[in-house]
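S.K.: this one's structure only:
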């Protein structure tokens, strides 16, 4: 079945908007078009998707350049990208939903779900990985697991990963609960907790799919499942070398499909892929539509933890507060495997901006493009 592209900008049903409102919409679109064109002016830059949603409606979208360099394929509205660490917000929201239902408890040791197999499980609570205060050392650089990962001697992009493969790189946490330290390891453990609660990986994938259907998502714009149909729509991530050459993350290591570390279980730190539209719809449903969590839970999620505040960060539970042009945005970024992402919602005005691209570089990545769009939006609505 053909996958529908990202829809065109929706018109409000019923009476036509006042001329002043229509003019305001036009000025916002023009400002975003200009900012996007400037941010993506380099013809050799990454492939990019960007959208703006207000109150559940798509008000602007744009695509640029290539999803795949060889053979050339353009970015379209239905191209899938790895969302990388942006997916932490999605996984955290589902965990908080289970806490609302009484299936999980934020301050109960995770040993209630994973037993004592995971180091520190008797003292680490669910709240700790959500707030990056669990204190787990980095799994990706551990000698026991680094050889299995990209650049390692045992890396195989076609081999499915399991939690058991990564477990040797998980060690006793350091001062759990004491301080904020961003941790991918904590979210890999969180994914294992949720897998146990759902009674298996396929069951968790099903439960997550049912959960984010609350956003109106049909399953073709946001996914945690690697599949042949997803591969047919996927952009290739690219990593620039010091000499300016690009490494295609999908082909450099001999992958025959989507590299199995790009997204999906057991990688709870970067479990989701999707379009900019699908990711933006999630943020809109969470922060503006408020269809995913209760108000009190949402407040707890967005309130920076005391440990984060002490470290100088406005980080709550897998979501961070960002100030741009005197506007306050709530969201998350991500970077992995040749992809970057950034999405956040202006909570006061109910506007969500989401950007994804397929190049892992400090200049011209999704965070920088998102910042230009956020500044343009602020200037057009001042």
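M.R.: Perfect, thanks for sending it. What you see is a predicted model; the values in this text were computed from it and never measured.
S.K.: CA atoms for contacts and neighbours, from now on please.
M.R.: Noted.
S.K.: show me where the stretch 251-382 of the chain has its strands.
M.R.: Under the criterion DSSP state E, counting those that start in this stretch, the stretch 251-382 of the chain contains strands at 273-274, 320-324, 327-336, 339-346, 351-357.
S.K.: ok, and here's another one to check against it:
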């Protein structure tokens, strides 16, 4: 990156570390799937930390569990609408669905009963399940967003049951190793930072415990590095390798819940947090455990992301730091758009379907994209615009907007000329209310007339 950009990033990092009194702080910027900049301030074992220094990442662990669940869904081993009882019987909250657990709308209690799980050794699944026998559901499932660490402990056990191995073994085999994330582990592996609490009124430290959370580990156990988290930021942004289809990650990024405010700025999808800031929509997750704070967010629209790691229990503004790093990069070095290139080949019969169509009196334009994708856009720029992926001969499936999941069918005359489009019972014709036989309810005779 340009030296001016790198200095601006380092200055923001240094200001945060000094102002928040973080024992150490590491940050990185991701572009085009690579860690293009990283910086560090403070010390770990008397030295400045590096991109290979491990920190505990807390609830960013949940994003990995979410990916494992979505892999099971994509393989047909579960449906997101399945009740928990269908795969993990014997709980007191078996009517909650897999999707509700992923989106924190299951109504489950936020924390496991008993001692604070983040600071004490955790028991096994049977012990956790027994502790949840009564009072585990505190809200009606599906009614509200209620962040639940317990829910992801449950999802970790769900993964283990369906795969026949513990959740981390599954994660390592299916996600970490394929992505080259060799420094993401359930326990610390040197070089690693110690976790500290910083006294609020004096510049002194208190060491924090880092016990194994047992059955609650899927909610926040993992340790990682800036290098590994950079790969994960790229993954969240859509560079998914062979681990998950990019469309599935996009599904995870879509908000299932947003803050109930005049203009939403934060929400939650399927295992991923979502943010709207500075005109951008970010996805990722924050994390905290005693002694540690972490963030990892990506902007899928630009491919730019950022991550931050600190070994302090509280007081470090990693959320604002992360979004500021993304903003600095986008302002100082905006990505150039990919050069326009004409299509390498085109089907004349499909090309003939492009251009102006009308839904009743409203004009739309149908565009042909690469790989036979289509885009239907209102001419006025307002209304229901969607992209469509091929789903067979003269059939496409909606990808976004109002028509997501709906089927677009292109009808042709006997000579192959496009006659009308059928989309979720709506007919689009070349002329306003043209092709009368294709218009639901018909067209009143004699057609258009003066007042």
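M.R.: Everything's here; your move. Every value quoted in this text rests on a predicted model; they were computed, and no experiment measured them.
S.K.: please state their TM-score.
M.R.: Here the TM-score for the pair of chains, by TM-score structural alignment, normalised by the length of the first structure, is 0.77; 326 aligned residues with a CA RMSD of 2.5 Å.
S.K.: the strands of the stretch 251-382 of the first structure into CSV, with extra columns for mean neighbour count and distance to residue 210 of the first structure?
M.R.: Listed next are the strands of the stretch 251-382 of the first structure as CSV, based on neighbours: other CA atoms under 10 Å; distance: least, CA to CA, whole Å:
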stretch, mean neighbour count, distance to residue 210 of the first structure
strand 273-274, 26, 16
strand 320-324, 17, 26
strand 327-336, 21, 22
strand 339-346, 28, 22
strand 351-357, 32, 23
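S.K.: out of these, which gets nearest to residue 65 of the first structure?
M.R.: Across the strands of the stretch 251-382 of the first structure, residue 65 of the first structure has its closest neighbour in strand 351-357 (9.9 Å, CA to CA).
S.K.: what does the closest one correspond to over in the second structure?
M.R.: Using TM-score structural alignment, strand 351-357 of the first structure corresponds to residues 304-310 of the second structure.
S.K.: so how much does the matching stretch differ from the first structure once superposed?
M.R.: Following superposition, stretch 304-310 of the second structure is found to deviate from the first structure by 0.9 Å on average (mean CA distance after the TM-score superposition for the first structure).
S.K.: hey, where'd the helices end up in the second structure?
M.R.: Using DSSP state H, the helices assigned to the second structure run over residues 3-20, 61-74, 98-103, 125-131, 149-163, 167-171, 177-179, 226-237, 246-253, 318-332, 348-351.
S.K.: right, so of those, which gets closest to residue 207 of the second structure?
M.R.: helix 3-20 (17.4 Å).
S.K.: output the contacting helices and strands for the closest one.
M.R.: Helix 3-20 of the second structure sits against strand 24-31, strand 34-42, helix 318-332, with contacts defined as 3 or more CA pairs under 8 Å, 6 or more residues apart in numbering; DSSP states H and E.
S.K.: and stretch 60-76 of the first structure, which residues are buried?
M.R.: Under the neighbour-count criterion of 16 or more other CA atoms under 10 Å, stretch 60-76 of the first structure has 60-69, 74-76 buried.
S.K.: check the residues you listed and tell me the two furthest apart.
M.R.: 60 and 69 (25.9 Å).
S.K.: list the contacts for residue 34 of the first structure?
M.R.: Contact partners of residue 34 of the first structure, counting by CA atoms under 8 Å, 6 or more residues apart in numbering, are absent.
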